[in-house]
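**Q** coords below, sequence missing:
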């Protein structure tokens, strides 16, 4: 007995009662057809245990079916970046593509040539991998604005972080704060610079003396706590604090308690980035929903559009929403 014949795309098309071209488009999530037809093809493929031959497809289309995802170093423990990645992977799956995570220090031809395109999320100034990707021939979608002085990405997907910072500041002011302090993220990323600009502009407009700390991704919790202890030991300490990166709000509340103050009463607390822990911590923490999964999906939408021949130069904004909880009760 000879080897069992592998299921082909024609077998799937015959089972579903459609043409081979329709079957190919249905499995790739493309083409104009009814949802019933698309589902019938997918059901036939599942019944026949059919899998796409990506090598053969790549030979026909000059595409591998694989795209690269570049995240900033030391961010894999942050929920925000994992949600962005999941959103991108979900959208890629709908288009029959795979996503591979590129190591931050990776140096090789795959960084610029071997994959179909790339997503770079929160690109950092001076990152050599980001520089190589943007200088390459493959389309690159930037999640948040790319560093200046480099070739422009194919498209940019971003939040309005100047407006979002003002949204938080207006909120704590409405709750009685007159001396808001902020812990800002790494200024070598665009969203950190936009947050800082929004804070300083807001302070100038309201006659407030800025009080800011920097919270780098690799800053230790002990060092953050030292900075916060110094801040709240001042006679005219802040009466509210807005924290970034993710998770720093809980450290801030510990420092507030350590100074003999009550978080949410003596000092209002808000986080620039929401997380599951902030919804259950006591007091629960006011934050911003940056819609990270939507960020990932929209970045991949733009990459799919680029690979399908869409025009470059688009700018897509992801909404940012305020989540009010008890830490800003006043």
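**A** Cool, the structure landed. Bear in mind the structure is a predicted one, so any value in this text is a computation, not a measurement.

**Q** every contact and neighbour count from this point should use C-alpha atoms.
**A** OK.

**Q** the helix or strand residue 231 falls within - contacts with which helices or strands?
**A** Element membership for residue 231, per DSSP states H and E: helix 221-232. Counting contacts by 3 or more CA pairs under 8 Å, 6 or more residues apart in numbering; DSSP states H and E, helix 221-232 packs against helix 248-258.

**Q** hold the first one in mind and look at this next one:
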């Protein structure tokens, strides 16, 4: 569960960085496991721990125990059904947990689903948005120290809570439909989207902000997506986990077993055929498969892969920005992998944006064959496209000059495979810089992928040389993380004996135990410019000029030597 992006902040999290939280689902019923995960999340530096309530454990009881066993981490309900408790009991629960946790509590509320409301709480699931509105407003009144606002005529006077007011206690709403998202913009401190397509999130954020503005709010609620996640040591195992576990319990399960709510939501957002494929592939509750025709839902609704899936954060920021531009212009931006199974031949499209294109890219070939406008983020020789790219030459020189100014005289380069243009350009510029400074060039091109492990092995190789480097620049942030690990394994001090920097910034680099200097490639600007260029080509048939996006070197501990 992401507790915020740059302008999406959770309680207790600095607005200058992205927080990350853990959310445990109602399917986990082992108390000892839940407590262990909460303590472990705090030990590992996570910012939040959220507990959902369904039809098993009482979330408030477990969170009370967690509050007494943790010191720093934000805790919250993620989420509680507004049908399971009255507004009065929800307000008492929130005030008590906020007191026990010493101000670390976030109250997450949601309208739940027909299955849970009718199947467990024995209530009719009618007017869920109105119910969510009424309960949220009443809870807020009580936490602010006000009296209950009666909804019916009674003989007794309305009460207020018998404890000190908890004004400002954060309330997040788990809105799925447009009306509930707008309600979050109007009444809540945060929005927690769940099973909302990643590419549609910019549209949801627009709804949130517009509703807040109509209500007179100067800032919009925080956006904290709850995203099912599956990670494994290798790609094959990761795909198996994503297909059988994540798909089972989060896609197929919710589409086949939780009523029409999620089916309708996804269908309305452009995934009707994928929803139908899941339903057809699971005619009974005995199977929970996601057929190949619906695999796009895995990427849209979950995060899955290996720990070294380094492209994810960069691509999400690029495509989120591009999606916002596309939606505002009346276009839908669909995500597709660059393989023949990702873009079926019968699907029509107006144009394509391809990130880091390589020879043989299937989407590039389809666009050329169909005479469709093409914009690439990165160069690809022999292809007529509008190119949006970074100035990698300046970026490389900036890092090497920074190393030099801090005393490095044996800088090395660890490069990802040079089939992508950015890697080729980085290697060439590094070699030019070394020649100008009369230094030998030490280049290691990884052969085993773009992982931390590849960077670690490269570092071990470099550090075993008779004259090991005193600085390493890696052409990918995951490689830089691996270089740091290799240096630590070799008992090499960072940054005194070895300075490290990476191309492309990331949360992992920024919040590593040794924060790693990084080149911010401005993926948000790349995505915006690419979408604007593509739309211009589609609508005017003009070919926009190529654009170069400047990068910024963010200096952190890994390359800052004490004088």
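**A** Here it is on my side, so go on. Because the structure is predicted, anything quoted here is derived from the model rather than measured.

**Q** so after superposing, what's the score?
**A** Overlay of the two chains. TM-score (TM-score structural alignment, normalised by the length of the first structure): 0.72; 261 aligned residues with a CA RMSD of 2.8 Å.

**Q** re earlier: what comes up buried for the helix holding residue 231 of the first structure?
**A** 224-225, 227-229, 231-232 (16 or more other CA atoms under 10 Å).

**Q** and it, how far from the second structure on average?
**A** Once fitted to the second structure, helix 221-232 of the first structure is off its aligned match by 2.5 Å on average (mean CA distance after the TM-score superposition for the first structure).

**Q** that helix vs helix 248-258, what angle?
**A** Orientation of helix 221-232 of the first structure against helix 248-258 (axes from the mean of the first three to the mean of the last three CA atoms, to 10 degrees) gives an angle of 50 degrees.

**Q** tell me the counterpart of residue 105 of the first structure in the second structure.
**A** Under the alignment (TM-score structural alignment), residue 105 of the first structure maps onto residue 339 of the second structure.

**Q** quick check: the residue most central in space within the first structure vs residue 114 of the first structure, distance?
**A** By CA atoms, centre = their mean, the first structure has its centre lying nearest to residue 84, at 3.9 Å. In this view, residue 84 of the first structure and residue 114 of the first structure are 23 Å apart by CA to CA, to the nearest Å.

**Q** do I have it right that the residue nearest to the centre of the first structure meets residue 298?
**A** No - counting by CA atoms under 8 Å, residue 298 is not a contact partner of residue 84 of the first structure; they are 9.7 Å apart.

**Q** name the residues contacting each of those two.
**A** Common neighbours of residue 84 of the first structure and residue 298, using CA atoms under 8 Å, 6 or more residues apart in numbering, do not exist here.

**Q** could you find the counterpart of residue 116 of the first structure in the second structure?
**A** In the second structure, residue 116 of the first structure lands on residue 350 (TM-score structural alignment).

**Q** where do the helices sit along the first structure?
**A** 9-16, 20-27, 35-47, 54-61, 79-94, 128-135, 161-174, 190-206, 221-232, 248-258, 276-280, 292-307 (DSSP state H).

**Q** most tightly packed of those helices?
**A** helix 292-307 (a mean of 22; mean count of other CA atoms under 10 Å).

**Q** picking that back up, does the match of residue 105 of the first structure touch residue 361 like I think?
**A** Yes - Residue 339 of the second structure lies in contact with residue 361 (CA under 8 Å); the separation is 7.2 Å.

**Q** those two: which is more packed in?
**A** A count of neighbours by other CA atoms under 10 Å puts residue 361 above the other of residue 339 of the second structure and residue 361, at 16 against 12.

**Q** please tell me how far the more buried one sits from residue 77 of the second structure.
**A** Separation of residue 361 of the second structure from residue 77 of the second structure (CA to CA): 44 Å.

**Q** again, but for residue 94 of the second structure
**A** For residue 94 of the second structure, the distance to residue 77 of the second structure - CA to CA - is 9 Å.

**Q** cool, residue 479 of the second structure as well?
**A** Applying CA to CA, the value for residue 479 of the second structure to residue 77 of the second structure is 36 Å.

**Q** same thing with residue 471 of the second structure?
**A** 45 Å.

**Q** got a markdown table for the buried residues of helix 221-232 of the first structure, with distance to residue 281 of the first structure too?
**A** Formatted as a markdown table, these follow (distance: CA to CA, whole Å):
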| residue | distance to residue 281 of the first structure |
| --- | --- |
| 224 | 19 |
| 225 | 18 |
| 227 | 22 |
| 228 | 19 |
| 229 | 20 |
| 231 | 22 |
| 232 | 21 |
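
**Q** that'll do, ta.
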